[in-house]
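>>> Need a 3D model of the following:
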Amino acid sequence: MAEILPESEALPRAVDLLGAGAVVAIPTETVYGLAADATNGEAVARIYEAKGRPRFNPLIAHVADLAMAERIAVFDPLARKLAAAFWPGPLTMVLPHRADSGIHPLVTAGLDTIALRWPRGFGARVIAALGRPVAAPSANTSGRISATTAAAVMADLGPRIPLVVDGGPTPVGLESTILKVEEGRLTLLRPGGVAAADIERVAGTSLARGAKAIEAPGMMASHYAPEAQMRLNAQSVGEGEALLAFGPHRAAGADRALAVRNLSERGDLREAAANLFSHLLALDRSGAATIAAEPVPLEGLGEAINDRLARAAAPRNT
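The predicted model follows:
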């Protein structure tokens, strides 16, 4: 079973384990990440093994500063502008990969691009102390609900990893926005913790959507899925269903729900994003065969929330 250490005490132990090729669950501002040295193929393979993750799904390489990022990928002026506005923070950019970066091919899953993010807080500190980038997908079994607390990581991955760093609940509670930057063009590959409108405002250009291939993490049709089935945009609740609510007004029959969790009583999308995975996990543990999800607006962070709910409701990979 994993050792669990508070963030204030964990840095030396985490660096030692990462340097030895182990995987470590670390807090970031988005969700907890399962980190390994991105230059060490065996270490990266341990991420896949711990998560049961398909090998065609690439990983995000996390860096400690812009200089480290520019040793790994080619930044055009637009990418630098976005980095200046949103890094460190919950934005991942997919950029041309430098062949001499030292990043192991398992991280990129054979692509000639690489997904890069500079996180805040403990993530950046541990990478700086290690002196190398880390690959760090969400710290959960592949395709399941992402962890926003150390307790959730322990319950899922505790027997498979040596250390969980406890930094408390993650403040964003939703994975990073993934944006492909290519010759001055922007393509939204995954909505997330930075709203598309904020990116467009800084970039001065609109985002394209609709990538046809898996170019970044979180693009599989079925992802973030609970064991229970999901029913979206529910206007009523069936007998024995659990209810994922939003806002002050309830779906018809909410009083007969097996369990209820409200993403935000006041209809605040930032609060809803932070609560999404923990509430899904709580409802999944209620014993309900189906979770009915009330409608969530599509604007702002609602786009990312609806993306996660749609993937949770998609036909499951077998």
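>>> C-alpha only now, for contacts and for neighbours.
OK.
>>> What's the local residue count around Leu18?
Other residues near Leu18 come to 22 when the count uses other Cα atoms under 10 Å.
>>> buried sites along the host helix or strand of it?
According to DSSP states H and E, Leu18 maps onto helix 7-19. Going by neighbour count (16 or more other Cα atoms under 10 Å), the buried part of helix 7-19 is Glu7, Ala10, Leu11, Ala14, Val15, Leu17, Leu18, Gly19.
>>> by contact count, what packs against it?
For helix 7-19, the packing partners by 3 or more Cα pairs under 8 Å, 6 or more residues apart in numbering; DSSP states H and E come out as strand 24-26, strand 33-37, helix 122-130, strand 163-166.
>>> this one next, for a side-by-side:
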Amino acid sequence: MSTLFDCGDEAQLLAGMRHARQAIARGELIVLPTDTVYGVAADAFTPAAVQRLLEAKGRGRNQPPPVLVAGQSALQALVEEVPEPVQRLVDAFWPGGLTIVLPAQPSLSWDLGDTLGTVAVRMPDQRVALELLEETGPLAVSSANLTGRDAAVTAEGAQNMLGDSVAVYLDGGPSRTGVASTIIDATSLVRRGADAAQEPRVRVLREGAISWERLHDILGDLLEEQEGPKDSADGAA
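Presented below is the predicted three-dimensional model:
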């Protein structure tokens, strides 16, 4: 039986954070507020927990979840390299609504699904999420919804979709924006070998909280031209 905690009440917040940490340690799922939409989270380094997350949403391994982190040092530990243009993006938009795909650190022992050697990373701009991440370490987090349905912008909305597949719901009130993060692919800035012959460019995989224009202000011609709206809310929180 899952439990919902009101993070606006100090006593419930403390209890909820404790139960959330314990659930993550047991390999269970939690729902937490972020600055974009609500996310469903699991320990990124427990493969069975990540698989449980995918099953709860009705997704396969070909749709691996992004990873939320508490700061830039965690990003550097998870990816092979942070290219200078990516560092500029991080300085401009983190914490905030930008998810960045880069080649994953090869030495990591985890299984997020069929990632093709990459990982999508974001630092959220939300106090409860950041405090929890500081204590648990990186979490695999996808938008709190069933695949094909809109991402939840309230804890109750997430609970109505995910039910008892989630152990703990942390209720931080309505999502601040209700707009999912923008996802960019920066892997070509790092790729070597045969891929190195291609011109390095950053691609927008999904436009959300951070507009193409704001990204272009930072990256200039490194950013691929827009091809049209890419605005699915079913994925990264």
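>>> if we can go back for a sec, reformat the buried residues of helix 7-19 of the first structure as TSV; add distance to Pro27 of the first structure.
Below are those laid out as TSV (distance: Cα to Cα, whole Å):
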residue	distance to Pro27 of the first structure
Glu7	8
Ala10	11
Leu11	12
Ala14	12
Val15	14
Leu17	16
Leu18	15
Gly19	18
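>>> right, and the pair among those with maximum separation?
Within the buried residues of helix 7-19 of the first structure, Glu7 and Gly19 form the most distant pair, 17.9 Å apart (Cα to Cα).
>>> Strands along the second structure, start to end?
For the second structure, the strands defined by DSSP state E cover 3-6, 30-32, 39-43, 67-68, 98-103, 118-122, 139-143, 168-171, 182-185, 203-206.
>>> Of the ones you listed, which stretch is the most buried?
strand 39-43 (a mean of 29; mean count of other Cα atoms under 10 Å).
>>> counting contacts, what elements does that strand pack onto?
Contacts defined by 3+ Cα pairs under 8 Å, 6+ apart place strand 39-43 of the second structure against helix 10-25, strand 30-32, helix 47-57, strand 139-143.
>>> average offset between that strand and the first structure?
When the first structure is overlaid, strand 39-43 of the second structure sits 0.4 Å from its aligned residues on average, using mean Cα distance after the TM-score superposition for the first structure.
>>> which residues in the first structure does that strand match up with?
The alignment of strand 39-43 of the second structure onto the first structure (TM-score structural alignment) covers residues 33-37.
>>> Can you check which of the helices and strands packed on strand 39-43 of the second structure gets nearest to Pro174 of the second structure?
strand 30-32 (11.5 Å).
>>> what's the closest one packed up against?
helix 10-25, strand 39-43, helix 155-162, strand 168-171.
>>> How far does the helix ranked longest in the first structure sit from its chain's centre?
Counting by DSSP state H, the longest helix found in the first structure is helix 269-284. Its chain's C-alpha centre lies 13 Å from the corresponding centre of helix 269-284 of the first structure when counted by Cα atoms, centre = their mean, to the nearest Å.
>>> Over which residues of the second structure does that helix lie when aligned?
Going by TM-score structural alignment: helix 269-284 of the first structure matches no residues.
>>> other SSEs contacting the very next helix or strand once past that helix?
Counting by DSSP H and E, the element after helix 269-284 of the first structure in chain order, helix or strand, is strand 290-293. Applying 3+ Cα pairs under 8 Å, 6+ apart, one finds that strand 290-293 of the first structure makes contact with strand 229-231, strand 242-245.
>>> ok, back up a step: what sits up against the match of strand 39-43 of the second structure?
18-19, 21-27, 43-44, 46-47, 132-140 (Cα atoms under 8 Å, 6 or more residues apart in numbering).
>>> and with 7 Å instead?
Outside stretch 33-37 of the first structure, the residues that touch it by Cα atoms under 7 Å, 6 or more residues apart in numbering are 18, 21-27, 43-44, 47, 132-139.
>>> What of stretch 21-30 of the second structure?
So stretch 21-30 of the second structure is contacted by 20, 40-43, 46, 49, 53, 136, 166-169 (Cα under 7 Å, 6+ apart).
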